[in-house]
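Pasting the sequence and the predicted coordinates here, then a few questions.
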Amino acid sequence: MSEFKVNKTYAEINEKIKSGKVVVVTAEEMVDIVKENGPIEAAREVDVVTTGTFAPMCSSGAFINFGHSKPGIKASKTWLNNVPAYAGIAAVDCYIGATEPCEEDPLNRVHPGEFNYGGGHVIHDLIAGEEVHLLATAYGTQCYPNRRVEKMVTLKDLPYAVLCNPRNAYQNYACAINMSTKTVYTYMGVLKPRASNANYSTSGQLSPLFNDPLCKTIGIGTKIFLGGGTGWVSFQGTQYNPNVESTPMGAPVRPARTLMLTGDMKTMNPKFVVGVSILGYGPSLSMGVGIPIPILNEEMAAYTGVGNDDLFTQILDYGNDYPTGNAKSLQQVSYAELMSGTIRFQGKDVPTSPLSSIVMAREICDILKTQITEGEFLITEPQGMLP
């Protein structure tokens, strides 16, 4: 017999979705419901909680097949808008990474010494329906004699274009500060000297892996909102690390789990897949990710009921310590404090700024809520659990 007072199955929740009787709330709404009614009553009332995040996710990219030429070509090097894409796969397949910079900016958007255009922008441009310049070169073989292909392509022209992101939806991330005497330019943004500002990049109580901290419902085969379309959790992400200290509710207080995500680019919306340029770091890709959490029991209700006051991260020095690989926590801080706009650090008030967008995260939660409520999105049971 189960230890829980409330027990639901994936099939039962999906039947409610199909019949229009499902109760769906956002992660933000669930915090108040659990606080007012407790996890048992919340589990009886709510069937699905929607989560969302939108932020730069550097470990992203796309597998692209650009179609066979006549005569055939076995591409050894490829470029999309002068951004190198790895071609050591087979014939006309390549992989373009979000942080790969262009070799010579085709749109003259690059200032000397800065890379403003890269793989993330190419991915966005394709999803937005824009033409992209393709160049492929080869050494030539008897079965693939062609040595060069050059043409303009759109996403519709491509036989295959799938987003495959090795590390997305980080379960917590550090807060960056700069203790040195000079301004530093990092993937966490511009950090002013002497701890004059602090940057963070997590959507807190809306974040997917904060709402299922032990990955009890998120696993291989979980259906998700990815870039405005449908995506899937295909494996644990790179740098996946569940062995970190956590709160009593299982939420890690340091960077922990990540997800490898895949999805068909042809279903996506450029609003939720945006190429970005981070000053002094280079190009990246801001991704919109939303994951529905089925409330199978009061345990899942309790996890999804944790708010920003009870979610924490560590402040690290990106001026001196981080570049050396020896960064240690200077202070623990809650997401409620970070999102207030100011934190108290070493006796002074320090302004905070998010790299993630709470506005976009809320929109993703609302879109997913509508899709489930209207029967357009069913919940999937993982086919394999994450470590």
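Yep, that arrived.

Could you use CA atoms for every contact and neighbour count after this?
OK.

distance between the ends of stretch 148-168?
35 Å (Cα to Cα, to the nearest Å).

what does it rub up against?
57-67, 69, 73, 126-127, 129-138, 237-239, 258-266 (Cα atoms under 8 Å, 6 or more residues apart in numbering).

Now that we have those, which of them are buried?
With burial judged by 16 or more other Cα atoms under 10 Å, the buried subset of these is 57-66, 73, 126-127, 131-138, 237, 258-266.

So what's the residue count around the closest residue to residue 246 other than its chain neighbours?
Spatially, and ignoring its direct neighbours in sequence, residue 246 is nearest to residue 252 (4.0 Å; Cα to Cα, 6 or more residues apart in numbering). For residue 252, the neighbour count with other Cα atoms under 10 Å is 25.

this is the other structure I want to compare:
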Amino acid sequence: MKDFKVNKTYQTINRKIQSGEAVVVTAEEMIGIVRENGPVEAAQQVDVVTTGTFAPMCSSGAFINFGHSVPTIKASKVWLNNVPAYGGIAAVDCYIGATEVCEDDPLNKVYPGEFNYGGGHVIEDLLAGKKVQLRATGYGTTCYPNTRFEKKVSLETLPYAVLCNPRNGYQNYNCAVNLTNKTVYTYMGALKPKIANANYCSAGQLSPLFNDPYYKTIGLGTRIFLGGGIGYVTWAGTQHNPAVDRTPQGTPMKPAGTLFVMGDMKGMSPDWIKGVSIQGYGCSLAVGLGIPIPILNEEMAGYTGVSDEDLFTQVVDYGHDYGNGIAKTYGRVSYAELKSGVVTIEGETVQTVPLSSMVKARRIADILKEWISEGTFLLGEPQFTLPS
């Protein structure tokens, strides 16, 4: 165990939060504090660093209980606004995934393979207070004789609605380009031929897992900002892969850690959860996510002092054989370069396109800072931290 000059506990920091004495700064503010004072003094000064990100996160969805019918039904198939939800759970429970698409989407009828409404939009509609058409069918049993059930539901009338996202908050992601002679359509957006654009998706220095690269403070029970309300980290996300190349500071240089997160939808807002339609790919959900990083010691202060100049990602060609799992990489670029608007790839000056919103990421970090400073949001100490 390292011998740190600064040692704080979650309990100590939470007491300071409750008494209004905690010093809380955003991850962007922390960069200057660490540069000017060094990590030891920064750890003595600062108690919590807030982070934020807002971007499409396809592996998202919601568990919903829509209440018993009369007579009762064991719903084996469920639709919400004609978007299929998974009903193989029990009675009147279902799970709707963000990328599931509407079965009668008018855009798909005009342009096969194109969709403008899906599970993510259903979730946003519920958060916006709109009524959603629910349809369920069952095979009929003695205790659940009904075979068909239909009604309008809203978030207010639903007995239970929990956002449950198996993979959010990716710790770094590819910079996507296309070296072929035709436009390709991907989950990273439309990529023009001959490296005409470079798309990326991260808040960089504000991104949660960049500020705790080895997940020393993040795990089961970590309390977070999720969709405008309070949520929790419940597990490592699917595709969590911490064993990747890293800089000397510990930050990964390609996709690495992910988070499994959950939260009560009834405390969330459509300002921070948005249904997304991506041309040529389908539907998704843009999620607002923010994590407070407790500055337990100078090591954590150093991690949260990371800047876009220190953060790099790999450039990947999505045009050649990406679907076959053998896409070629073309070096690395920093997030400072990506955010500047242009990068140099293969000797070419290429325009960059962000899929994530820095405006919303900053606002999330600011809101979380306000909540903690006001004493309304305490840190959740993880029962165990994520695999690192």
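Nice, thanks for sending it over. Values in this document were obtained by computation on a predicted structure and should not be read as measured data.

Could I get the TM-score for this pair?
The TM-score (TM-score structural alignment, normalised by the length of structure 1) is 0.98; 385 aligned residues with a Cα RMSD of 1.0 Å.

aligned partner of the residue nearest to residue 246 of structure 1 in structure 2?
Using TM-score structural alignment, the partner of residue 252 of structure 1 in structure 2 is residue 252.

Is residue 28 of structure 2 in contact with residue 206, as I believe?
Yes. Using Cα atoms under 8 Å, residue 28 of structure 2 is in contact with residue 206, at 6.4 Å.

Looking at the alignment, what corresponds to residue 54 of structure 1 in structure 2?
Under TM-score structural alignment, residue 54 of structure 1 pairs with residue 54 in structure 2.

and that match, what does it touch?
203, 272, 286-289, 356-358, 360-361.

Assign the residue lying closest to residue 81 of structure 2 once chain neighbours are set aside to helix, strand or coil.
Leaving out its chain neighbours, the residue that sits closest to residue 81 of structure 2 by Cα to Cα, 6+ apart is residue 133, at 5.0 Å. Secondary structure, DSSP: H, G, I helix; E, B strand; the rest coil: residue 133 of structure 2 is strand.

ok, residue 133 of structure 2 to residue 91 of structure 2 distance?
18 Å.

Make sure residue 302 of structure 2 is indeed in a strand.
No. Under three-state DSSP, residue 302 of structure 2 sits outside any strand and is assigned helix.

Name the SS class of the closest residue to it other than its chain neighbours, please.
Among residues not flanking residue 302 of structure 2 along the chain, residue 39 sits closest, at 5.2 Å (Cα to Cα, 6+ apart). Three-state call for residue 39 of structure 2 (three-state DSSP): helix.

wouldn't residue 39 of structure 2 be in contact with residue 304 here?
No. Counting by Cα under 8 Å, residue 304 is not a contact partner of residue 39 of structure 2; they are 9.3 Å apart.

Which one's more surrounded, those two?
residue 304 (32 against 22).

and the more buried one, what does it touch?
Counted by Cα under 8 Å, 6+ apart, residue 304 of structure 2 has contacts 27, 30-31, 49, 210-212, 293.

Tell me how many other residues surround the closest residue to residue 141 of structure 2 other than its chain neighbours.
Of all residues not flanking residue 141 of structure 2 in the chain, residue 74 sits nearest, at 7.9 Å (Cα to Cα, 6+ apart). Residue 74 of structure 2 has 27 neighbouring residues, counting by other Cα under 10 Å.

Can you name the residues that contact residue 74 of structure 2?
Counted by Cα under 8 Å, 6+ apart, residue 74 of structure 2 has contacts 90-92, 137-141, 144, 146-147.

do residue 299 of structure 2 as well
Neighbours of residue 299 of structure 2 in contact, by Cα under 8 Å, 6+ apart: 4, 39.

Look up how far residue 283 of structure 2 lies from it.
40 Å.

Likewise for residue 123 of structure 2?
Counting by Cα to Cα - residue 123 of structure 2 and residue 283 of structure 2 are separated by 12 Å.

Between these two, which contacts overlap?
Shared contacts of residue 123 of structure 2 and residue 283, counting by Cα under 8 Å, 6+ apart, come down to 98, 275.

residues in contact with residue 70 of structure 1?
residue 146.

Contact partners for residue 233 of structure 2?
Residue 233 of structure 2 neighbours (Cα under 8 Å, 6+ apart): 218-224, 259-262.

wait, residue 293 of structure 1
Counted by Cα under 8 Å, 6+ apart, residue 293 of structure 1 has contacts 48-51, 211-212, 217-218.

Give me the mean deviation of the helix or strand where it lies from structure 2.
Per DSSP states H and E, residue 293 of structure 1 falls inside strand 292-294. Its aligned residues in structure 2 lie a mean 0.2 Å from strand 292-294 of structure 1 after superposition (mean Cα distance after the TM-score superposition for structure 1).

now that strand: which residue numbers in structure 2?
Strand 292-294 of structure 1 covers residues 292-294 of structure 2 once aligned (TM-score structural alignment).

Pull the distance from that stretch to the chain's centre.
With Cα atoms, centre = their mean, to the nearest Å as the basis, stretch 292-294 of structure 2 stands 17 Å off its chain's centre.

List the contacts of residue 95 of structure 1.
Applying Cα under 8 Å, 6+ apart, the residues contacting residue 95 of structure 1 are 61-64, 85-87.

Repeat the analysis, applying 10 Å as the threshold.
61-65, 78, 84-89, 119, 161-164 (Cα atoms under 10 Å, 6 or more residues apart in numbering).

ok, now residue 71 of structure 2?
143-149.
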